[in-house]
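> with the input below, show me the fold.
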Amino acid sequence: MYDYLNSYGYLLEKIKHEHALCEKIKITRFYSENAAPFLIAYDLTKESIHDIVSIYEMSKEENDELCTLFLLHGNGYNFCYTRNLKTKQFIQLKDMIVYSNRFKNNTLSKGKVESDFFENLFFEAHSFLRDIDGLHPDEALDELCKLIYAKMYDEEMDYNIYSYNGGNCEEIAASIRKLYKIANENDMRIYALKIPGYKRSRGVFEEPIFLSSNAISKVAKLFAKYNFTNADIDFKARAFQNVYKPATRSGMGQYFTPIQVIRFIVSCISPTLSDLIIDPFAGSGHFLSESLSYVVPAVQNEKMKNEFIFYKLHGVEKSERMVRIAMTDMRLHGDGHSNIRCTDSLLPFESYTDLTEKSFDIVMTNPPFGSILQKDSYSYLGDFELLEGRNKVPLEVLGLERSLQLLRDGGRLAIILPESIFVNKSYTYVRNWIEQNMKIRGIISLPLLTFSPFGANIKTSILFGTKGKVEQPYNVFAGIIENIGFNSKGDNMDGADWMDVAAKFKSFIEKEGW
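Predicted structure coming up:
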């Protein structure tokens, strides 16, 4: 067996390895620089079983799941296999993958990244994953988030795993799978001590990397050229947007709020360092990352800045994939990722370990539209006044009430809702509830095409308000955004007027107050 492996470059004297024995099968594991097995070779006897699946399961040790290259050596034959980490299937290879000398890649710059080329980095990596593994754009984006997560941990710990070129793609990939696993374990260990139920609500990076070794290796070599930590936050944010935006059009449009709408809302709400902020339907987390961009640049006090970044920004999102995307985006914006919970935002408050009513100063959100909740699903939900006496209710109506439940008295709300809520007779009960529970500060109509690039042709408006009952008459700002800055295909358009409307609304608030 070793003569066979030597002929492909696997020299025992140059590669760390260990021998083991299981049911008369001699096993040799070859390890990467960070002790990840990247080749497992089984030397069989006549009495041994010869089924790769049975042998693997019978002899499996810790970290063997990181390996995707296997050899079965018997009397006069050598069978090579790769293992698909998602389907768990073994696929026989035509030949063994060649191994050459590993070396350190010294191209990683420790200086500040200035090149605009960084903005195309994630798009290029995303293209590699789609092309090599045949992934749908949203699947490729999900896997890309895992590789970014591992890369940023690699730099934080100064391991430089991404800076090593292994002897082949299998060694590189196994190294990064091990790095990713350690990063998640470290995240769990640190934050579980600070946040009750952290693993249950935030442990979305426990899902392994499902990519092929070839795909991981290709992206790793690309990432090795750049220092993410020292890259300008704007570069990183735009680079991620370049991938995220087209991916959402290909399968995740229901989670997407156009950045122009997000910036309009954040500008109108004008969050400050002292505000505790939540998005209960966080999707990609862009209300949170945009709040970071709005508040942090002008802050001089490092202690207050860090407190805002790590403790003041919160989100709830049901989709594990979207939480991974949101956490990645938050980290690229300067962290705050640990406060995005992966759970249903409409559960009873007793179901949450660290989420209570009347806690937040600001809610900014875009709840899902179009889903109708039937009466038989009510028992799974929290207490909602807008459910009482009704056999069915739109999800966005409960999203509105949950948003108000999360706010303290006097807290500020900005929520995107279908225009039918404001005009249709069937929603009179919702409008009455709004008037009884909040002071409406503004209703601003969005163009019909606002969500068209993402597969939704629905007229929407933004409701701004302050939680609390109001006895005296008051003025309400009414506005119309006619040009949001892009057309129905998502292409940029000149003449956007949302900034003018935001300025008028802020002038109204300055005069009338929240």
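> use CA for all of it now, contacts and neighbours both
Will do.
> what's the local residue count around Q300?
If you count neighbours by other C-alpha atoms under 10 Å, Q300 ends up with 9.
> from M330, how far off is it?
Using C-alpha to C-alpha, to the nearest Å, one gets 20 Å for the distance from Q300 to M330.
> with L21 instead?
46 Å.
> and if you look at N391?
Using C-alpha to C-alpha, which is the criterion applied here, N391 is 39 Å from M330.
> can you check S109 too?
Computed as C-alpha to C-alpha, the S109 to M330 distance reads 23 Å.
> looking at those two, which is more packed in?
A side-by-side neighbour count of S109 and M330, using other C-alpha under 10 Å, places M330 first with 25 against 13.
> work out for me the element the more buried one sits within.
M330 is located in helix 320-332, with elements delineated by DSSP states H and E.
> now E385, nearest residue through space, not along the chain?
With sequence-adjacent residues excluded and distances taken as C-alpha to C-alpha, 6 or more residues apart in numbering, E385 is closest to E401, at 8.0 Å.
> let's check: the centremost residue of this protein is which one?
Computing the C-alpha centroid of the chain and ranking residues by C-alpha atoms, centre = their mean puts I325 first, at 1.5 Å.
> surely it meets S284?
Yes: in this structure I325 lies within contact range of S284 using C-alpha atoms under 8 Å: 5.9 Å.
> coming back round to it: please enumerate residues in contact with the helix holding M330?
The list of residues contacting helix 320-332 from outside it, by C-alpha atoms under 8 Å, 6 or more residues apart in numbering, reads 141-142, 145-146, 148-149, 204-205, 233, 236-237, 240, 255, 282-286, 288-289, 317, 335-338, 340-342.
> quick one: mark the members of these that sit in helices.
Within the contacts of helix 320-332, membership in helices is found for 141-142, 145-146, 148-149, 233, 236-237, 240, 286, 288-289, as judged by DSSP state H.
> one more, please, to line up against the first structure:
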Amino acid sequence: MADNKIISIPDGKICDYVDGKFRNDTPEEYVRQTIEKRLINEHKYDASQIKIEYTLQLGSRKPRADIVIFKKDCTEQKQENVYIIIECKKETVDARNAKDGVEQLKSYMSACPNCEWGMWTNGKQKEVFKKYVNDQGQIDFMDYNDIPSADGNLDDINRPKRTSLKNAYDDNLLFVFKTCHNHIHVNDGLQKQPAFFELLKVIFCKIEDERNIPNPLEFYTTSEERSNPDGQLTVKKRISKIFERVKKKHGKIFDSNDEIKLAPRSLAYIVSELQKYSLLNTNIDIKGKAYEEIVGANLRGDRGEFFTPRNVMKMTVEMVNPKVDEKVLDSSCGTGGFLVTAMTHVITQLEAEFSEQIGLPQKDWDYDTKKLFQDKKSDMAAHNYFGFDINPDLVKATKMNMVMNNDGNNDGSGNILQTNSLLPPHEWTDEFRTKLAEALGIKKEEIRNHKTLEFFDVIVTNPPFGSKIPVKDKNILEQFELAHIWECDKKTNVWTMTDRLQSSVPPEILFIERCTQLLAPGGRMGIVLPDSILGSPGLGYIREWLIHNHRIVASIDLHADTFQPRNGTQTSVLFLQKKTQEQKDKEEKSGSMADYNIFMAMVEKIGHDKRGTPIFKRDKEGNEILIPEKNNVYVLDETSAGDRTVAHERKTKIEDDQTPDVPEIFAQWKKQEGLSW
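Next up, the predicted model:
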């Protein structure tokens, strides 16, 4: 058995997924590697069937095809036996480009007598062709949904069955979402935002169809339907029927008169791109990344919104460690990333508890047990997860994210509500207060003012910040101690609050206090804040207020590039536990604060650079490191001549990211400090 050797990659190179050779790290190469991962992991081709940079003979020219595939039983991998050709270009090359577009691919296919299939992609557009001889005896090409998988089954390309749906791998789902969004934007002439919401309607139809067990899947288009106007209309009818069910189920997200506004041609294209995947079973991180990136690219407003990277959300949630029966809130929920991450964290605990109760591991659950677990999950999502945001489009996006990632729940979105949560509670709309009270199981009269809001056990949030969007409304400011003017005694360095209000306050300062008001005594929060709050001398009163009202549990200093490429603000994640009235009274009486340790860490490596490009671990010589892929399998085989062979071992780079290390160290520290959560 081979050793798990660690291999270094020279600078500017990548290690090819199929043949293990080093190639230049270029935009084209990124597209090719993503496709190669799909061929192996989704289409189940064997690496031995695939050749990279394969030289073809075209008259006197010898161009190289990016990827060619031979059939499994092919004994001679010669040009006449090429079965599929794939051309990969960078995003800026258009399919209609005379030199590098689909015509180049067709000329390669024509030069290989037995080549049946071809695919052209730039990561944003994808074209698939099946070669055939027409009635005039000439070579012709038919548009197809996708290339066949290794088993050659064409039925699944045209109409997938539940058993043939594939889980998306790596960046493929992001590729597909981008391709679809780009298609709508270009072909339907819609602006980015409406284009995005049309795409989401179709994604919802896909999820609804997957959930419609045991009925056969209806979310599909055959290649024939996709390539003619009549067929495209049939697809539109079929998907519109699913959308009717979606609207009934998700009345909080879609109006009853809502419809899919895409042209039949575009809709058929998008269905063909999505139909092969299982959106319910695809890994939650892959789904989340694809969804949040595309939401971020299209819905980012100008209210100081910049969305938290997934690795920071994961770190924060693991450190705050929400429990199964705790109520969790994100008071500025953006795309819903924090809530989905928290829910995933708790579902893992729920699964372990449930398995223990019934004495069976998850893999052995029967249908009824699974159904029971889904109900438990739905119940938890419906009662314990809350999100507020001022931007109605983001509220909609969060609801969709909850539904997409909470496969057991018909509507994991009931408690995602639109409001300006800094307003005095009596100014919150009646609808908002009614819904919130209902979800919390209280009377709405109980939501009176800023002193009667202690409803949540855990808050995880990244509030909007910025001096460009200060709050000046006196009605809002008078609810907050931090909106008052504070004076500092130069001798003792102690801050005292005056009766006078400041004329304007940045929103993040008010959000800290609002979050504290929303926390139950003993509740805890993880909040992303600009470093100025924690370090600027003039803001000492905020620190004084924080210490008076909370136990400061931890402060994690994030790398300056954390929110790049969109924002260079230096930030930290602050972890606070709200003091009970009893604790505060005791301190007041004794005239001294309880003494305790604070956990501090600096995340110096965040996994990407200021352009947002991933950064990978390197060795002492500065070369990127390769390690064997997780679950890497060595396939030992014997040839007919008795030779032992071992399958190609796939290696992968590791992102240089320290956030996953922090929760583990923090958990040990917490034990020492006697913190039970």
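> TM-score for these two?
After superposition, the two chains reach a TM-score (TM-score structural alignment, normalised by the length of structure 1) of 0.69; 395 aligned residues with a C-alpha RMSD of 3.1 Å.
> mind checking what the residue nearest to the centre of structure 1 lines up with in structure 2?
For I325 of structure 1, the aligned position in structure 2 is occupied by A397, per TM-score structural alignment.
> run a quick neighbour tally on the nearest residue to L313 of structure 1 once chain neighbours are set aside.
Leaving aside its chain neighbours, L313 of structure 1 sits nearest to I277 (5.1 Å; criterion: C-alpha to C-alpha, 6+ apart). Counted with other C-alpha under 10 Å, residues neighbouring I277 of structure 1 total 27.
> repeat for I239 of structure 2
By other C-alpha under 10 Å, 23 other residues sit near I239 of structure 2.
> which residues touch the residue nearest to it when sequence neighbours are not counted?
Distance criterion C-alpha to C-alpha, 6+ apart; nearest residue to I239 of structure 2, sequence neighbours excluded, is F219 at 6.4 Å. Each residue near F219 of structure 2 by C-alpha under 8 Å, 6+ apart is listed here: C205, K206, D209, R238, I239, V271, Q275.
> look up how far V202 of structure 2 lies from the last one.
Taking C-alpha to C-alpha as the measure, Q275 of structure 2 and V202 of structure 2 are separated by 11 Å.
> over to the third one?
Taking C-alpha to C-alpha as the measure, D209 of structure 2 and V202 of structure 2 are separated by 11 Å.
> got it, and the fifth one?
Remark: distance between I239 of structure 2 and V202 of structure 2 (C-alpha to C-alpha) = 8 Å.
> next: M343 of structure 2.
Distance of M343 of structure 2 to V202 of structure 2, given as C-alpha to C-alpha: 24 Å.
> and if you look at K13 of structure 2?
On the measure of C-alpha to C-alpha, K13 of structure 2 and V202 of structure 2 end up 38 Å apart.
> repeat that for F254 of structure 2.
Distance check for F254 of structure 2 against V202 of structure 2: by C-alpha to C-alpha, it reads 12 Å.
> more neighbours: which of those two?
V202 (22 against 16).
> who touches the counterpart of the more buried one in structure 1 in this structure?
V202 of structure 2 maps onto L147 in structure 1 when the alignment is built from TM-score structural alignment. For L147 of structure 1, the contacting residues are Y180, I209, I216, by C-alpha under 8 Å, 6+ apart.
> for the helix or strand where K178 of structure 1 lies, which residues meet the burial criterion?
When elements are assigned from DSSP H and E, K178 of structure 1 belongs to helix 169-194. With burial defined by 16 or more other C-alpha atoms under 10 Å, the residues of helix 169-194 of structure 1 counted as buried are 169-181, 183-184, 187-188, 191-192.
> and for stretch 579-593 of structure 2?
So, applying 16+ other C-alpha under 10 Å, buried residues of stretch 579-593 of structure 2: K579, Q583.
> again with stretch 600-620 of structure 2
Across stretch 600-620 of structure 2, burial judged by 16+ other C-alpha under 10 Å covers V603, E604, K605, I606, G607, H608, D609, I615, F616, K617, R618.
> thought the third one was touching D656?
Yes: the pair K605 of structure 2 and D656 passes the contact test of C-alpha under 8 Å, sitting 6.0 Å apart.
> common neighbours of these two, please.
In contact with both K605 of structure 2 and D656: no residue, using C-alpha under 8 Å, 6+ apart.
> quick one, helices of the stretch 301-450 of structure 1?
For the stretch 301-450 of structure 1, the helices defined by DSSP state H, counting those that start in this stretch occupy 302-311, 320-332, 395-406, 420-423, 428-437.
> list the contacts for L510 of structure 2?
Taking C-alpha under 8 Å, 6+ apart as the definition of contact, the neighbours of L510 of structure 2 are L422, F480, L482, A483.
> average offset of the longest strand anywhere in structure 1 relative to structure 2?
Counting residues, the longest strand in structure 1 under DSSP state E turns out to be strand 407-418. Taken over the aligned residues, the distance from strand 407-418 of structure 1 to structure 2 averages 0.5 Å (mean C-alpha distance after the TM-score superposition for structure 1).
> quick one, helices of the stretch 1-150 of structure 1?
Secondary structure of the stretch 1-150 of structure 1, counting by DSSP H, counting those that start in this stretch: helices at 2-6, 52-59, 121-133, 137-157.
> distance of the match of V202 of structure 2 relative to K218 of structure 1?
Separation of L147 of structure 1 from K218 of structure 1 (C-alpha to C-alpha) stands at 11 Å.
> could you pull out the buried residues of stretch 388-400 of structure 1?
For stretch 388-400 of structure 1, a neighbour-count test (16+ other C-alpha under 10 Å) marks V393, L395, E396, V397, L398, G399, L400 as buried.
> map the second one across to structure 2 for me.
Right, L395 of structure 1. L395 of structure 1 is assigned P507 in structure 2 as its aligned equivalent, the criterion being TM-score structural alignment.
> corresponding residue for E512 of structure 1 in structure 2?
Looks like E512 of structure 1 aligns to E673 there (TM-score structural alignment).
> list the contacts of its match.
Taking C-alpha under 8 Å, 6+ apart as the contact definition, E673 of structure 2 lies against N597.
> and with 6 Å instead?
For E673 of structure 2, no residue meets the contact criterion (C-alpha atoms under 6 Å, 6 or more residues apart in numbering).
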